[in-house]
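Student: Quick one, structure for this:
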Amino acid sequence: MKQLLTFLLMCLLTTAWAQTPQSNLNDKAKLMGTLIDSLTHKPIPYASVALMAGEKTINGCLTDEAGVFELTGLSEGSYTLQITGLGYRPQLIPNLIINRSTNVSALGIVQLSSSAQLLKSVDVVGQAPLIEHQIDKVVYHADKDIGAATGDGADVLRRAPQVTVDVDGTPSLRGSSALRLLINGKPSGLMGNQAADVLRSIPASQIKSVEIITSPASQYDAEGTAGIINIILKRKTIEGVNASLDAVLGSLRSIGNANVTYQRKRLTLVGNIGGNKLWHQVSKGSFSRTDNRFNTQTQQSGSQNDTRYAGNGNIGVELDLSKKSTLMMTLRGNTSVNETNGTGHTQYRAPQETNAISSTIKQWGSDYSVDWITDFRQKLRREGEEISFSTQYSHNEGQPNYQTRLNYEQGALWAERSKGKNNWTEKTAQFDYTLPWKKGSLAMGAKIIYRQLNTQRDVYQLDETLVSEQLNAERSNKLSYEQTVGAFYATTNHTLSDLLSLKLGLRYEFTQLEGLSVSAQYYPVFYQKYGNLFPYIALMRRFKKHDQTLRLVYNKRLQRPGIGYLNPFLSASNPFYRSQGDPSIKPELTDQIELAYSQSKNKYNLNVATYYRLTRQLIERYTRLSLNTLKVIDSTSSQTVVATDTYGNIGVLTSWGVNLFGSFNLSSQWSLRSSINLSTYQLSLQKGYTDLITQTGVQGSINGGTQYQFKKGLSVELSGVCNTPRRNPQGWNNHFSFFSINIRKQLSSKKGYWQLNIVEPFQGIKTFRTEVEGEGFYQTSARFSPFRAFNLSFNLNIGKEIKRQNRGSKINNDDLK
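Tutor: The predicted model follows:
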């Protein structure tokens, strides 16, 4: 393996040296230009460019990732330039004069129109493509899906191909939640929390598109064994002042958002503010466990009431320092307040005792996060040559709290309270350089990330009045944690022929982490240091007929354990259930091979991808039972069987999978779409975890919909999602499905719309079940949650949009599980 990696690195360096442009290669002329999308003004990579003399092809190439093409060694004469790109209308440029005396003929910018656009000047009723398949990713254009206009980020991802989202809002890609979630190509200060919290903070109406990258190239962080999901937010660049308003009034939650943009010559100012509120929602649940090891039985039932408020905002400045240099600065923030009140009843049966216990629990907290991002880009002399420098500072603070009380039927009482504080800081610096050459390009860069986390949990034992309290030093905890990640990468693109291209990449990442956890007399110190090489190889073959492509990709990635997986603090807000991290967990490593085929025509798009994925040192959560002595307030003790969840490198996971997607335009007004994802789960347990119940099987998801556009701005959409139960080392959880209806009416000014969204009109309460089986025990749980929803949305845009080059940040901190 080391010999292979060394060979790839030598190929990258020698190819870069050999391909670097030299002066006076020949005395013939050359033709240069750049292809961009006529709507988005984004570069079009890997489009076919052919220079024709009559019906004979004289020369040709594929555009690089920046949309740049270059044809060299040309003789004088009159030619026709033929341009074709996947998903775009072919374009011919006739009577193109090549004159050797000018040496270089520059076409400049060439715009291509989407093949799905209907070029009419009156009442365009046609439909633009919802899903776009590019060389290294799939793009879901959420702003063109009327069903994705209400809710939050999780609701949008449920409609995206290859993505599944469970009832709690946690996304998975190809059956694995080990993915990286980015916003506009960058992480958020909220990333220290769960992905579900990040998605809840994003209004659906603000999402422009979702990029799904299943085999990321070397310029991306190696973190995220399942891949990367990049959420692109809407952004308007206009002359003068532009504003937009979005509001959703719903039966389960309400959302509001406002945007303002100002542009004057070289200066652009952007501002956004929004908020959402989850109305009081009451859900019920049940739990049952049979334990043959300790000969106990536990039955629980209860209900809880959830409330949540959240706000977000950002301000941005873009300044063109010159024609070739740009400076961008963005400040964004999020804040939320949440509260859960629950009651329950437990029947606990053991050989020596039987207890009936009533309980109350209150969980509440708040958090806020800020991100400060700076990007500088400088274009150099060659077309497409560029350097960039980016920095990012992120900070997050949270205050999680809980209070629990148990009342035994014998009159005994147990109660405790916990007060917590989290403080997370992340600093990033990154440098990138891009150099195009004849039939290829080179990109290289370096990056460093420093993270620091301090947490504190103070646990108090309460008396009967729930007022007097005493600190429980054994349960209280302080944690100090630092992590440093350094990375270097290089990638090369090669156009081997008119229809064949090759991309090679190599990335090295070094990781060092250390932490100290303090709890009474327990002082565990954990320290890890490791370095990894991550090769990337992609070969793409384009076929002239029907805009077909075939792509074969190999890459290697890793998944570092997040602090929640490492922290040894014992969290026990429920005395019958505890969770604890393991500081000895190592990163999981994944090798993946993917073969993908796509075909695009005016009336349909088809994509089929198959993959093989092998994950070593798999990180998974598992449950084990143990006896625990519970000290109640009257100084007596009660022994109970406690379930403890923790994490470990439990074994090797092998997965085969297939992704199918198709969209069909039955007419200019009526379209259909469907996506099917299937994958296997084959787990081999390693020593120390053989008491777990090995699970094998198939899991998958399907989503689809149909949309019809009537005249006068009226649209109707029906859609549905169904996820099979997700496998885990000890069972399965969360079968999930829903059905929705969307009716949208465009305003007469065509600058906004009204929309009615109905979710699960025929089922008010949905049931979500989980099954866990371990050594000597079997348990099931069910949650009954309100799901039927009625949402009325309003959107209004003010101002005239113009098109301008996209200037996204280079920072992608996609590296924590």
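Student: For the rest of this, base every contact and every neighbour count on C-alpha atoms.
Tutor: OK.
Student: name the element Thr680 belongs to?
Tutor: strand 670-685 (DSSP states H and E).
Student: On the three-state scheme, the closest residue to Met191 other than its chain neighbours is what?
Tutor: The shortest distance from Met191 to any non-neighbouring residue, by CA to CA, 6 or more residues apart in numbering, is to Val198 (6.8 Å). Under DSSP: H, G, I helix; E, B strand; the rest coil, the three-state class of Val198 is helix.
Student: buried residues in stretch 354-373?
Tutor: Of the residues in stretch 354-373, 357-373 count as buried by neighbour count, 16 or more other CA atoms under 10 Å.
Student: Please generate a structure for the following sequence too, so the two can be compared:
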Amino acid sequence: MWFAPIFNQTAYIPKKTFIPMKNYTPKSYTMKNLLIIKLLVFGLILGFTSTQAQQKKPPVKKGQKRQMPAIGKVYGVVKDASTGKPVEFATVALVNMRTKKIVTGAIANDKGKFSISEVKLGMYQLKVNYIGYKVKTLGPIKLFPKKYRGDGIEQNMGEVSIASSTEKLGTVTVTAERETMEIKADRKVFNVEKNITSTGGTSLDALQNVPSVDVDQDGNVSLRGSANVTVFIDGKPSGLTGSGRQAALEQIPASSIKKIEVITNPSAKYDPDGMSGIINIVLKKNVLRGMNGFVNLNVGTNDKYSGSLRLGLRTGAVNAYVNYSGNLFNRFMNSTNVRETYNDARDTTTFLNQVGDGDMQFHSNLLKAGIDINLNEKNTLTFSGLYSIRGFGRDMITDQVNEQQVNGGNRTFLSRSLLNNELGSDGNNMDFNAGYKRYFNNPDKVLALDIRHSRSSSLFSSDLALAPRNEDGTPTGGNSALTINETDNKFNITTAQLDFELPVNKSVKLEMGLKTTIRNIFNGYSVLNDATGTGNYIPDLTQNNDFRYDEQVHAAYGIYNHELTKKLSFQVGLRVEQTMSDAVVENTDQSYKNEFLNMFPSGFVSYKISKQGTFTANYSRRINRPRTRALNPFIIRIDANNQFQGNPALLPEFINSYELSYTHTHKGITLNMTTYFRDIRGNIQRILLEDNVNNIITRSYDNLESGRNYGIEGAFNMRATKWWNFTLSGNFYKTEIDGSNLENELNNEAFSYQTKLLSNFKFSSKFNAQVTGRYRAPIVLAQGEMEEVYSIDAAINYKVLKGKGTLGLRVSDIFNTRRYGFLTNGTDFMQVGNFKPETRIAFLSFSYRFGKMSMDARKMRELRKKRRKRKKRRGNNVPNVDGIN
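Tutor: Here you go, the predicted model:
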């Protein structure tokens, strides 16, 4: 039996935060929805009242209660103070100066005109408000006949000019008041756009600050201790993450990210790939009406530069945008590696000591453009395209010494060499997307079609020069052995998805859909050797190879949602996938074909024990398909003592994932506690195979018998004061690995934990700061463990240029403690390694926002259209959505 959370549960949102309504259709709203809109519209201006003014009122007879006739009228036009253009759909309210309450109001039309009729005579103030503008107050308005010292029963306010407010825009658009963490029914949402400790960095830096997410020295992303995680961009798989996830994520600047969603137990609607779930990176989009833009520039110590530019144009029917980002990073690094290899037959031990220093450079340029077209209130088209180019280079010099010990005696010198390894990679990526959405009278009834094609290519080269040295490190005078490795990678991914949401009644909803994914991947590998160092390179035909991998996945899913009571609801779903794959090693004519049908059930149950607390339980079955690099069987020589070889016989691993969680939200506090258990069959693990005769270690992958991962995860967000809020998170878990099916019986288990603290300080409306600390304890591997990692980052921001600009300074890894180490044990070897990249970096940043600062009025226009239709259908004596007759 499966258990699940409420499908439409929302997290705690502070009262000051404005959340734009998505996919709003005028004909679809019930009376309850109209009441909600009423509260939203007038909630924006409620409370903006001033002191009571005392004026002489018309005389009344003694003993009779004064009753003012509703014969007054107030009208005018709202205009932008800077441009003089009308402000569409501004909210106008009349506030009684005696009671300080809103008595009536109106919404300006598309020409900025407003008119409030049938107003009781009295003393009023006029409040004019619109998102992105300062509140304008006019008055007192003496709505009396002139003979009673009034200004008349009709008041023409003329042109009411309102000024734009960047401060207000920051609150509404950038959700400055929104909490750092939100707990939704099926995911945790981390609003990282105000996370200034990743300023100047990439999406990898932003991911470092997300609870339960970890990024290692190679840019590998893991969730709850598992690297088997699927990364989406804007809810969809992208070619950016199809060919080298690290290089892809380094192309996305942190300044372009709005939020990061973590879905640890996705429903049947989502692809079941990834053992630990889905990380969805949501990029910023244009939500401002008119022409607007944003520019961000960053410079870091030791030649690090990055920048981004966003331009957007939104009208009533069209939203067009262009985004560009580029970066150039230089970093230095050093590493040590010590290996002992045992040969029992000869009673000898061989020692390898490697010490390396190097420099790395990464550069990228990314351009994305798109357009959303609202054909009418029920039909929307979306088109977008992305093009990126990237390059990577690394120059590493390693001094390596080989020694030997026989029969437990003293170590004797064998050889010494200097290895110069120059790596280089260049590539490009293209994404194309077309989407269509159809809305119906019921807002929960939606039909969506999405077609996406991604293609990427890259050329990776490695130049190895092995120069012999004497024992004291001086050159021997001999020639260097030279090797050139080249890998040509090409990825083509096409997806087509159709989703349909159908509400049966108020408590039952159905979801169904189809999806097809086609992947075509090519790896070409070639090796040139020059043993004499004279420049006469000879192809090594024993290593040259081409590898092709083709895969098709056809899926269908169905989900049943039922809200039994206001407190109890459940969801059950089933996804069926037919997978066909074909892997071919061309020079050996080896072919590995797989075809299988799999079912992936999911289930959620949610029980709301109070307004603040909710229990949820869920289950899903998942799959982790091996990556093409793990399947490719030809050998890649890293250096003379290390190489990599994939396993074409590698099979997917299947995971049964269970969760039970509790969420509590109350007065600025959000608490989430989750206990989870994952049972893994056919556990894919990275293994090391030793050749103790030639002193070579081969890295590969294999399917182990099983694995288990279970633990407790907690996240606590609190707004302690008006100027300080923090998020504290932790994950304590145990990993068990059962490799009894292999010859060496790779069994291992251990407890581990990680914790993060994100603390925000708002000293004034212009000045804020942030400090982030993180610690990850050692984690277990099939043949050893990864050592602990910890660091502290800090940043400050200051608003300039009347709030339109922001200056920032951040320092990552202040105490320079972030280093990565590992310990690996095999049957006949032991290896200890450390890698220390440049992590203490200071970034100075500047960002500037320009253009028209007003929110999209499309939804307000639809609101007015709905109101007119209701009045026409029911007569004029019906309250409007804003409470005005």
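Student: TM-score for the pair, please.
Tutor: In this superposition the chains share a TM-score of 0.81, using TM-score structural alignment, normalised by the length of the first structure; 703 aligned residues with a CA RMSD of 3.1 Å.
Student: returning to that earlier point: where strands are concerned, which of the buried residues of stretch 354-373 of the first structure count?
Tutor: Judged by DSSP state E, strands contain the following of those: 357-373.
Student: Now do the same contact list for the residue positioned nearest the centre of the second structure.
Tutor: Central residue of the second structure (CA atoms, centre = their mean): Ile281, 2.1 Å from the mean position. Counting by CA atoms under 8 Å, 6 or more residues apart in numbering, Ile281 of the second structure makes contact with 231-235, 257-261.
Student: can you name the two of those that are farthest apart?
Tutor: Val231 and Lys258 (15.5 Å; CA to CA).
Student: How much space separates whichever residue in the second structure pairs up with Ser684 of the first structure from Arg310 of the second structure?
Tutor: The alignment partner of Ser684 of the first structure in the second structure, by TM-score structural alignment, is Asp738. As for Asp738 of the second structure, its distance to Arg310 of the second structure is 50 Å (criterion: CA to CA, to the nearest Å).
Student: now Val771 of the second structure
Tutor: As for Val771 of the second structure, its distance to Arg310 of the second structure is 28 Å (criterion: CA to CA).
Student: likewise Arg416 of the second structure?
Tutor: Taken as CA to CA, the span from Arg416 of the second structure to Arg310 of the second structure is 53 Å.
Student: Phe761 of the second structure now?
Tutor: Where Arg310 of the second structure is concerned, Phe761 of the second structure sits at a distance of 28 Å (CA to CA).
Student: who has more neighbours, these two?
Tutor: Neighbours were counted for Phe761 of the second structure and for Arg310 using other CA atoms under 10 Å; Arg310 has more, 22 against 17.
Student: Arg314 of the second structure -> the first structure?
Tutor: So Arg314 of the second structure corresponds to Gln263, using TM-score structural alignment.
Student: Can you tell me which of the contacts of Ile281 of the second structure is nearest Arg548 of the second structure?
Tutor: Nearest to Arg548 of the second structure out of those is Val231 (CA to CA; 23.4 Å).
Student: who's in contact with Lys734 of the second structure?
Tutor: Neighbours of Lys734 of the second structure in contact, by CA under 8 Å, 6+ apart: 709-711, 749-752.
Student: Work out for me the element the spatially closest residue to it that is not a sequence neighbour sits within.
Tutor: Computed as CA to CA, 6+ apart, the closest residue to Lys734 of the second structure that is not its neighbour in sequence is Phe751, at 4.3 Å. For Phe751 of the second structure, the host element (DSSP H and E) is strand 748-762.
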